[in-house]
Structure formats: C-alpha cells, structure tokens
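In: predicted model and sequence below, questions to follow.
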Amino acid sequence: MVFENLIVAETMKRHFNEGHDPRLMFYRDDSKIEVDLFDYTDMHHPQIIEIKSGQTYHDRFAKSLGTVGEQLSVPANERYVVARVADSFQSNGIRVVSAADWLKR
C-alpha cells in the first residue's frame, strides 16, 4: 500500500508541476476487475497503471490491463505495470516500468 501511494502521489505531483490538474482514480467495474490507477489528465492519452511492489515481474500482474484498457479505450501503448524491477522492459506487449524510471518521468 505504501508503494502504491508513492507512485500515485508522485504521478499527481508531476502533473501539478507541469501545470495540469491531475485526474486520477482507482478503477473497478461491476465484475470486480480493477486497475490501481486510471490517469485521464490528458484525455487524448489516458493511461492505466497496475502498481506492484514486488521485484520480480509476472505476466499475471497485467491480467486486468487488457480488459480494462478495452473498456476505457486506452491504447495498448498507454498500459503499464510499475514495479520495483531493476530495469524497464516489455513483456507480451505490456510496458513494465521500473519505479525508478517512473519517478524520473
């Protein structure tokens, strides 16, 4: 929970520093499919982010990104898993971003 709060707070701070009003929310549908962060600050480039505190990535972390991305019309290149992995990479079309890289954006 602390790691999730860090990523959300820093994302919000980045938007404020860029002069934008952050539009961030947790998303859960009626089927209880959820993502940790739906960022629609830029309506032309919405993002969905699953936040994981683990240092090892598993493809199951991105399970809901496909479903929710389709429901919210979020392009595949705007779907992320942010984790405490050493380096950023792609896995099965999902952008896995290290926390360090996410915080430097």
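Out: Here it is on my side, so go on.
In: CA only for contacts and neighbour counts going forward, please
Out: Will do.
In: helices of the chain, residue ranges please.
Out: Along the chain, the stretches classed as helices by DSSP state H are 2-17, 63-72, 99-103.
In: right, and these - which one's nearest residue 52?
Out: Of all these, the one in closest proximity to residue 52, counting by C-alpha to C-alpha, is helix 2-17 (7.4 Å).
In: packing partners of the closest one?
Out: Contact here means 3 or more C-alpha pairs under 8 Å, 6 or more residues apart in numbering; DSSP states H and E; on that basis helix 2-17 packs against strand 47-52, helix 99-103.
In: before we move on, back to that, now the helices of the chain as a markdown table including distance to residue 91 and mean neighbour count?
Out: Putting the helices of the chain into a markdown table (distance: least, C-alpha to C-alpha, whole Å; neighbours: other C-alpha atoms under 10 Å) gives the following:
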| stretch | distance to residue 91 | mean neighbour count |
| --- | --- | --- |
| helix 2-17 | 21 | 15 |
| helix 63-72 | 12 | 15 |
| helix 99-103 | 16 | 16 |
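In: take this one as well and set it beside the first:
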Amino acid sequence: MKADLADAQWTAASEGHLTGPDGTRFVRRSTKTKRRTCDDLVARGVPVVLFYFAGGQLDWHDGPDALAVWQTVRTAVTSQEPKPKGPVEWNAGIWESDEGPSLLLLTGHC
C-alpha cells in the first residue's frame, strides 16, 4: 500500500515524528543507517517512507510496495553526507513507535 502523507504530516516529519495511516505514532531514533541494516528491516516487513523536500514528497509504503521502493532507491542510500550535486541521494533513518514496530524513513537530498 502507498499513502501520501505530505499534506497532513509534512511539518511533523520535519520535527522528528510521524503518524502512520493506521494511527501509530513514530519518532526518529537514527538518521545514518547503513544499507545492510535497511535490508534486514525491509526483509522483516517494516514500512518505508520517502521524504524528499525538493519534491514535496512524503510517501508511506508498506507490504510489497515497501520492498519495491526499497529495491528502487537502495543504491542511492548513503550513510555519509550527500554529494552537493547530482541525482537524489537518500539518508536512511530508523523511526520507532511506543508499541515497538519500526519504520525506515529515507530523506532525499539532491
């Protein structure tokens, strides 16, 4: 499933918290997660959220959509500072809820 959260959640995501489509509230725990850790999270079924300032994008993906979007952006994920020019690069962060589940939030930079 894909859900556009930009209208309702844009400011919240910038402030380090996000509410999923099911009402679960998540908070930022890390911002520089390595691809290998992300692979494990996605394999376990965590949602993937794409947060791209320049494109006004805040898209929630879960289930098969999460795996598909992860496979699309995986090679552009970096745990270092993004390059100042070039295609979009993503920093991966783990966000957690009080209930225990996590999500993977990818912040895009160009």
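Out: Okay, I see it. Here the structure is a predicted model, which means the values were calculated and not measured.
In: overall similarity of the pair, as a TM-score.
Out: Taking TM-score structural alignment, normalised by the length of the first structure as the basis, the two superposed chains have a TM-score of 0.29; 56 aligned residues with a C-alpha RMSD of 4.5 Å.
In: among the helices and strands packed on helix 2-17 of the first structure, which is nearest residue 14 of the first structure?
Out: Between residue 14 of the first structure and these, the shortest gap by C-alpha to C-alpha is with helix 99-103, which sits at 8.8 Å.
In: of the helices of the first structure, which is nearest residue 24 of the first structure?
Out: Closest among the helices of the first structure, using C-alpha to C-alpha: helix 2-17, at 7.6 Å.
In: just the helices in the second structure please.
Out: Per DSSP H, the second structure carries helices over the ranges 6-15, 35-43, 64-73.
In: could the ones you listed be laid out in CSV, adding mean neighbour count and distance to residue 93 of the second structure?
Out: Rendered in CSV, the data for the helices of the second structure read as follows (neighbours: other C-alpha atoms under 10 Å; distance: least, C-alpha to C-alpha, whole Å):
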stretch, mean neighbour count, distance to residue 93 of the second structure
helix 6-15, 14, 12
helix 35-43, 15, 9
helix 64-73, 16, 13
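In: and residue 51 of the second structure, which of these is closest to it?
Out: Comparing the helices of the second structure against residue 51 of the second structure with C-alpha to C-alpha, the closest turns out to be helix 6-15 (8.1 Å).
In: contacts for the closest one, please.
Out: Taking C-alpha atoms under 8 Å, 6 or more residues apart in numbering as the criterion, the residues outside helix 6-15 of the second structure that touch it are 18, 19, 56, 57, 58, 59.
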